[in-house]
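Peer 1: my questions are about this predicted structure, shown below with the sequence.
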Amino acid sequence: MKTFITLAFGIEYDGSCYCGWQRQNAVPTVQEAVERAIEKIAAHKIRVICAGRTDTGVHAIGQVIHFKTFSQRTDMVWLRGVNGCLPADIVVRWVKRVPDLFHARFSALSRCYRYMVNNHNLHRSAIFRKKMAYIYQFLDVEKMQRASHCLLGEHNFTSFRAGQCQSRFPIRNIMQLNITRDDRYVIIDIQANSFVHHMVRNIVGSLIEVGSGRKPESWIADLLLAKNRTLAAATASAHGLYLVSVEYPSNYKIPSPLFNSLALQSKKTLFLEKYFH
């Protein structure tokens, strides 16, 4: 009788060439590439579960997955072997055996996303066109920050929920939402227990309307109360969005990615230097 164990992986990927995380027919997805690579090392069929399904073009630094296997390999063999089978735009950052009760999605306490905007009034970037959004109008981050205060806490986020969202309930709890500027870059960090479909990008799209002066600061609170997606702004580009980290109960001892707290704002420059310079 085969004995199964549960493994968790930390995954980083450039989502530019993929139609999102979730496996689909006839289109490239991150899940398909990851499962194919793991299967070559495990020598049997694998089904992986992720912490958060990212959309087409969305990137990840701290995606977490888990899967069950009966193959006996050391962590280093898993790490090097799977990375050797993955395309260059996906990498396994760490490997850890976890209790069988661990679930990458349902065990998570919160997810942190970062949205990057190249806010330059003269030109866009040719090199980073798929790594961040481009807005040429100057964005007032102080207005955006004040407008975002009403989103903190537990609310009905129907106004920021995609029409095709499959979640049964629109109630979510935003724990932190910080908006900062680093020279030409506007950085929006948001942490919540979970997110409805397109929630981060829809919030960003509406905050950009405030930051550009097209809408007053009070507009975000009005949208939240309206519970009507048609009243909010267009969905922001997928290219600027990164799944940065996933928080789990401490007993699982899941390794921390680049950021383990949005409160560590001093790390924002490190993020820019590591990924955009």
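Peer 2: It's in. All values reported here derive from a predicted model rather than from experimental measurement. Residues are numbered from 1 along each chain as shown.
Peer 1: going by C-alpha atoms from here, please, whenever you check contacts or count neighbours.
Peer 2: Fine.
Peer 1: strands along the stretch 51-200 of the chain, start to end?
Peer 2: 59-69, 90-98, 110-118, 133-134, 153-156, 171-182, 185-192 (DSSP state E, counting those that start in this stretch).
Peer 1: let's bring in a second one:
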Amino acid sequence: MDGRIRVRLDVAYDGTDFSGWAAQPGRRTVAGVLAEALHRIFGPEAVTGLTVAGRTDAGVHASGQVCHVDLPADAWADRAGTLVRRLSGMLPGDVRVRAAAAVPDDFDARFAATYRRYEYRVTDAAYGVEPLRRHEILAWPRPLHLDRLNAAAAGLVGEHDFAAYCRRKENATTRREVTRLDWRREADGILVATVQADAFCQSMVRSLVGAMLVVGDGRRPADWPAGLLRHRERSSEVTVAPAHGLTLVAVGYPADPAAYAGRAETTRRLRVAPQLPG
């Protein structure tokens, strides 16, 4: 890019008071707040191409979100060393840029990604959620069994058409490859689902969690979530789990920067417009 440089931003946010990532007129969004801060530093005409790895929905959190933006090379050179600290003084407390680094021009936060990894947190404690963690953990009213949750998860790993679990968008595929899906119970009793895939369609992660939870509490058999994969449209039997239990924790990219362009081209062939949320 003539006179411009691409910059990768690693971003974390509490999604509670945001209407999702994507800018929306009249609504508070992560992209809107971040763009406003960048405009104050670099000027509104200087900041272009803000692109994110996964457009999280309203109420969804992130500790490992990635986006890129194109900036004038001279302005970046002047401010590179102080940008993260300057942003910390401008951004509200519920969003932070944790790192900023120049990357090759063919780095694409969305298309060059090899995976997105989410975690969903649930408690089945009789008293519910600890007050200080109420924005990141779902309280489930019935006891959950870890072995049942993992049995349900096993049937969903692999490449499938997840139409039963997605809000379909015109011209967008619902075929995805889930490379990891498992549950663990942490020392404090919190149950954590880890879900990793090449990409996700809208509401897919929360729909998968919703289906597994009713297996975990014994109301559905372990093979029920996998059986829904036969559907070619969204299943009305699946309840979407609430947004606040979900966090985007990591986005992966090729280890060799020379592979960015090839990965982006492969993804573009698989993912036709419009952009899919992570």
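Peer 2: Right, received. Where do you want to start? Quick caveat: nothing in here was measured; it's all calculated off a predicted structure.
Peer 1: mind putting the strands of the stretch 51-200 of the first structure in TSV, mean neighbour count and distance to residue 216 of the first structure included?
Peer 2: What follows is those, written out as TSV (neighbours: other Cα atoms under 10 Å; distance: least, Cα to Cα, whole Å):
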stretch	mean neighbour count	distance to residue 216 of the first structure
strand 59-69	24	31
strand 90-98	20	41
strand 110-118	23	20
strand 133-134	22	22
strand 153-156	14	21
strand 171-182	18	17
strand 185-192	22	19
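Peer 1: for those, which one sits closest to residue 37 of the first structure?
Peer 2: Closest to residue 37 of the first structure of the strands of the stretch 51-200 of the first structure is strand 90-98 (Cα to Cα; 10.4 Å).
Peer 1: coming back round to it: now the strands of the stretch 51-200 of the first structure as CSV including distance to residue 46 of the first structure?
Peer 2: Converted to CSV, the strands of the stretch 51-200 of the first structure look like this (distance: least, Cα to Cα, whole Å):
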stretch, distance to residue 46 of the first structure
strand 59-69, 7
strand 90-98, 16
strand 110-118, 25
strand 133-134, 35
strand 153-156, 36
strand 171-182, 31
strand 185-192, 29
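Peer 1: measure the residue mapped onto residue 255 of the second structure from the first structure to residue 102 of the first structure for me?
Peer 2: Aligned by TM-score structural alignment, residue 255 of the second structure pairs with residue 250 of the first structure. Distance, residue 250 of the first structure to residue 102 of the first structure, by Cα to Cα, to the nearest Å: 12 Å.
Peer 1: neighbour count winner among these two?
Peer 2: In terms of neighbours (other Cα atoms under 10 Å), residue 102 is the more surrounded of residue 250 of the first structure and residue 102; the figures are 18 against 8.
Peer 1: show me what that one aligns to in the second structure.
Peer 2: The alignment partner of residue 102 of the first structure in the second structure, by TM-score structural alignment, is residue 107.
Peer 1: where's residue 1 of the first structure relative to residue 70 of the first structure, distance?
Peer 2: Distance of residue 1 of the first structure to residue 70 of the first structure, computed by Cα to Cα: 10 Å.
Peer 1: mind checking which of these two has more residues around it?
Peer 2: residue 70 (14 against 4).
Peer 1: now do the contacts for the nearest residue to the more buried one once chain neighbours are set aside.
Peer 2: Leaving aside its sequence neighbours, residue 70 of the first structure sits nearest to residue 4 (Cα to Cα, 6 or more residues apart in numbering; 4.4 Å). Contacts here follow Cα atoms under 8 Å, 6 or more residues apart in numbering; on that basis residue 4 of the first structure touches 68, 69, 70, 71.
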